[in-house]
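1. this one's sequence-less:
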């Protein structure tokens, strides 16, 4: 039998079928007290896919789901793919109006929810994900799926406006799966995930974990102490965490008491990962540490293999094989190494486009002189002489004060050095004198005059106009600081 790892293309559904035959009693998923083995998972996928077909779902159709993490959710996700359809996972944290708008935009034939979902009325049947009565007993008719068939529609976070549907096809997802085999995802692997299943961050480890045929342990809600207990109990080998989760885990006083010696590799993405925090993880947590920088839309991907490059922890690494990153000036021309500009990336692992929004798709692209399409990341950074990319900030977050460019990350790095500062975020606010001026929002361990301390260490054009002490920084479900909320709150006050 041909090893699927040698194939140019395959499907996740076929891989699951193979795991069920080779390792029927092996545990596939664990969520809380629930678990399911590979044989039962494969049979459930047939039953759910058959039920979807009985309700009119055909190859190329869409199925939407908005719910918390569960085995039923993971099964629906995979069964939708088995039926040849495209899954559209939606964040329960979205507003009721946004949820209904995303369901409509996806063109879903069915919409699955659980009690956590609060949505405006939709024009398609709504089914309770937690009630298996809808499944019934229906024969499943196998469906052939090709590389260009849609795999999923992932909706952007919506933190900058109306969420856009990002369409990935099976070919792009197969590339992610194939990359996972090189990182040790196999039938002996145990993947621990604590971010939600609607997030592309989660998919970066969920899909390789399932494809490898090991065990995937999922947490419906993240808690640092509970995470470490699960990691030790299940002998976790692989995990994906966002930087704020690493910070909370490493800050636990009893972190060193947990046995994490089974760890093969830890991954991080989705938000800035401070160099000092990376160093702490490397020093105290066994196994490798790999940071990814890229977009849900695809394009270029940078990879920092932190345990191999401890002198480059301030960067997000170099382009992955087959990926290319460039830095553009304001005139749209490529800049040389060391110059700061907008980052664009190219690879074959790129979205098909924004669903129903060809204009937005075109806006997100930069066409190189040779005709190749690069995706605009919206981030500002520079590439050093060794090819490593250093991020400065989101382009929209850059502050222009008195004609000078101020990068919030530079100011946040200074604030982080203050012993009383737990975390900080800097945003630009309107100024009659300067156009914009920087304001810092900080979480403190104890009272301190952070503004005076920081301004003594900042350049004249960088000095903080104000420092606001807050209990916590507003964050998305995957840990991104919601700077727009900080700006809006300042403006309202």
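-> Perfect, I can see it now. Worth saying up front: this structure is predicted, and the values here are computed from it rather than measured.
2. from here on, just use CA atoms for contacts and neighbour counts.
-> Will do.
3. now residue 294: how far from residue 134?
-> Going from residue 294 to residue 134 by Cα to Cα, to the nearest Å gives 39 Å.
4. neighbour count winner among these two?
-> residue 294 (20 against 14; other Cα atoms under 10 Å).
5. burial of the residue nearest to that one when sequence neighbours are not counted, as a residue count?
-> Distances taken as Cα to Cα, 6 or more residues apart in numbering put residue 301 closest to residue 294, at 4.7 Å, once the chain neighbours are dropped. By the criterion of other Cα under 10 Å, residue 301 has 24 neighbours.
6. OK, contacts around residue 301?
-> Shown in contact with residue 301 (Cα atoms under 8 Å, 6 or more residues apart in numbering): 292, 293, 294, 295, 319, 320, 323, 324, 325, 345.
7. could you redo the last one with a cut-off of 7 Å?
-> Each residue near residue 301 by Cα atoms under 7 Å, 6 or more residues apart in numbering is listed here: 292, 293, 294, 319, 320, 323.
8. could you export those as TSV, including secondary structure and distance to residue 24?
-> Putting these into TSV (DSSP: H, G, I helix; E, B strand; the rest coil; distance: Cα to Cα, whole Å) gives the following:
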residue	secondary structure	distance to residue 24
292	strand	33
293	strand	36
294	coil	36
319	strand	38
320	coil	35
323	coil	37
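9. what is the most widely separated pair among these?
-> Maximum pairwise distance in the contacts of residue 301, criterion Cα to Cα, is 12.6 Å, between 292 and 323.
10. those two: who's more crowded?
-> Between residue 292 and residue 323, residue 292 has the larger neighbour count (other Cα under 10 Å), namely 22 against 16.
11. hang on, the earlier thing: which one of the contacts of residue 301 is nearest to residue 231?
-> Within the contacts of residue 301, the smallest distance to residue 231 is 21.6 Å, found for residue 292 (Cα to Cα).
12. try it against this one:
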């Protein structure tokens, strides 16, 4: 099968057909209510593509999908690609005004949805088709074949929105060539063949999920879809399906490793576990390596693409505090506030260039330019907004987001450093540090902390303990208990909400 991926570019929808011909009865998609074999998926993709063409869709036109991760959702995504149609997957947890803006921005002519998005779509006027009732009536008869469409690498594949709950939506246009790069990387991590089973519990509107979903399907594996994550349910599915691969964000690893029955489950089938999207603490990585069979791989990068660092944690146990080295053919550099590359060993903003890069932000050329940096030779890089430093072995250590860095009395304070200290205390389950206004210092750091179950330490004692562990300029000005840190659907802490919460108090 390796020869199918040897080319610089290939068509993902064609690979589904290849598997339908070679292994028609092998399961492609599994969700709590249904399964689809490769033959069934291929047939359904044909009907979806032909139905879109019947409705006047041409290559480059867009649809939107808003709902939970299910087999019909995945089939619509893949079927649209077969017609050359661009997919804009939208978060069902978005606000109704944001959904309207995203639909308009994508110029989506049709919206596929399910009941989970009912309230979200209250203001949407786009014509729609129900994924959980109405899809079959919309489809052309079985056996109908769509007109063949062969995409070019530069054609838009999907539009991923970076701001689905608050703020102005920003659509990241990823081309077919970028997705093909993700698919080819599948060879490194042994997706190949029908023995591969990937368990996915992050949403399909997230690039986090898609970078594993498409390699699974194109390499002929089975994707087990978990629409809503819970640690106990995940462990049951992993054991039942003899899962070999998974993508999880760090907070999911945290909840799984803390589950009282974790060590009772048979997870010996795992080959690789992946993580991305949020900071992954070294202690948590070490716990995963100790107790969960299979390799652990952390990807550091952006939905926008550019540069990716990869940490194969099982091979580099002394580098768990880093995000690894640049991937092959990925050029990652560090720049200062003036856009000048820093000297080796110095910290700077991470910028990256690779074959896997977004076309730009849809319809927003100014924001696209703001996200780009060009070296003196004119080479295009994507800015990450993250501050980091390479060590002597070429591994990248991240400090923080530039926008999250606290400047107190002229000193730069990285919240991640303080969060790491807090997590060392036995009473701390989770923690986040944000900068708040200070008349004396301009800004000062405060912490929001989730207690370990049963912990009784008071806030003042923990505050003093933390400040005894850090330098004078890093000391916390305050510490508040919180039941749970606010997070996005892919596990990123929403620090803006914490700042707002502090300001209200």
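-> Now that the structure is in, tell me what you want to look at. These numbers come from a predicted model, not from an experiment.
13. re earlier: what residue in the second structure is paired with the residue nearest to residue 294 of the first structure?
-> Alignment note (TM-score structural alignment): residue 301 of the first structure maps to residue 308 of the second structure.
14. for residue 213 of the second structure, see how far away that match is.
-> In terms of Cα to Cα, residue 308 of the second structure sits 18 Å off from residue 213 of the second structure.
15. residue 413 of the second structure now?
-> Relative to residue 213 of the second structure, and taking Cα to Cα, residue 413 of the second structure is found at 37 Å.
16. please apply the same query to residue 457 of the second structure.
-> 43 Å.
17. between those two, point out the one with more neighbours.
-> Comparing residue 457 of the second structure with residue 213 by other Cα under 10 Å, the one with more neighbours is residue 213, at 25 against 13.
18. that one pairs with which position in the first structure?
-> Aligned partner of residue 213 of the second structure by TM-score structural alignment: residue 206.
19. likewise for residue 465 of the second structure?
-> Under TM-score structural alignment, residue 465 of the second structure pairs with residue 453 in the first structure.
20. the helix or strand harbouring its match against the second structure, how far on average?
-> For residue 453 of the first structure, the host element (DSSP states H and E) is helix 450-457. Superposing on the second structure places helix 450-457 of the first structure at an average distance of 1.0 Å from its equivalents, by mean Cα distance after the TM-score superposition for the first structure.
21. now do the buried residues in that helix.
-> Neighbour-count burial for helix 450-457 of the first structure, with 16 or more other Cα atoms under 10 Å as criterion, is recorded at 450, 451, 454, 455.
22. try stretch 233-245 of the first structure
-> For stretch 233-245 of the first structure, by 16+ other Cα under 10 Å, it's 234, 235, 236, 237, 238, 239, 240, 241, 242, 243, 244, 245.
23. again with stretch 281-297 of the second structure
-> Using 16+ other Cα under 10 Å as the test for burial, stretch 281-297 of the second structure gives 281-282, 284-286, 288-289, 292-297.
24. what do you get for stretch 24-41 of the second structure?
-> Buried residues in stretch 24-41 of the second structure, counted by 16+ other Cα under 10 Å: 24, 26-31, 35-41.
25. quick check, nearest of the buried residues of stretch 233-245 of the first structure to residue 492 of the first structure?
-> residue 244 (27.2 Å).
26. mind listing the helices for the stretch 1-150 of the first structure?
-> 12-22, 38-54, 71-82, 96-106 (DSSP state H, counting those that start in this stretch).
27. same deal with the stretch 251-400 of the second structure?
-> 282-291, 365-370.
28. and of the ones you listed, who's closest to residue 348 of the second structure?
-> Per Cα to Cα, nearest to residue 348 of the second structure of the helices of the stretch 251-400 of the second structure: helix 365-370, 17.0 Å.
29. mean shift of that closest one relative to the first structure?
-> Mean deviation for helix 365-370 of the second structure: 0.4 Å (mean Cα distance after the TM-score superposition for the first structure).
30. that helix corresponds to what range in the first structure?
-> Under TM-score structural alignment, the match for helix 365-370 of the second structure is residues 358-363.
31. could you pull out the strands for the stretch 401-505 of the second structure?
-> Along the stretch 401-505 of the second structure, the stretches classed as strands by DSSP state E, counting those that start in this stretch are 406-408, 411-413, 428-438, 442-451, 478-481.
32. oh sorry, the question was meant for the stretch 101-250 of the second structure
-> Under DSSP E, counting those that start in this stretch, the stretch 101-250 of the second structure gives strands at 108-113, 128-130, 156-161, 171-175, 197-200, 222-225, 245-248.
33. mind putting these into CSV with distance to residue 150 of the second structure?
-> Formatted as CSV, the strands of the stretch 101-250 of the second structure follow (distance: least, Cα to Cα, whole Å):
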stretch, distance to residue 150 of the second structure
strand 108-113, 21
strand 128-130, 26
strand 156-161, 12
strand 171-175, 14
strand 197-200, 28
strand 222-225, 25
strand 245-248, 30
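34. so which of these comes closest to residue 432 of the second structure?
-> Here strand 245-248 is closest among those (Cα to Cα), at 19.8 Å.
35. by contact count, what packs against that closest one?
-> strand 197-200, strand 272-275 (3 or more Cα pairs under 7 Å, 6 or more residues apart in numbering; DSSP states H and E).
36. and residue 412 of the second structure, how many neighbours does it have?
-> That count, for residue 412 of the second structure with other Cα under 10 Å as the rule, works out to 12.
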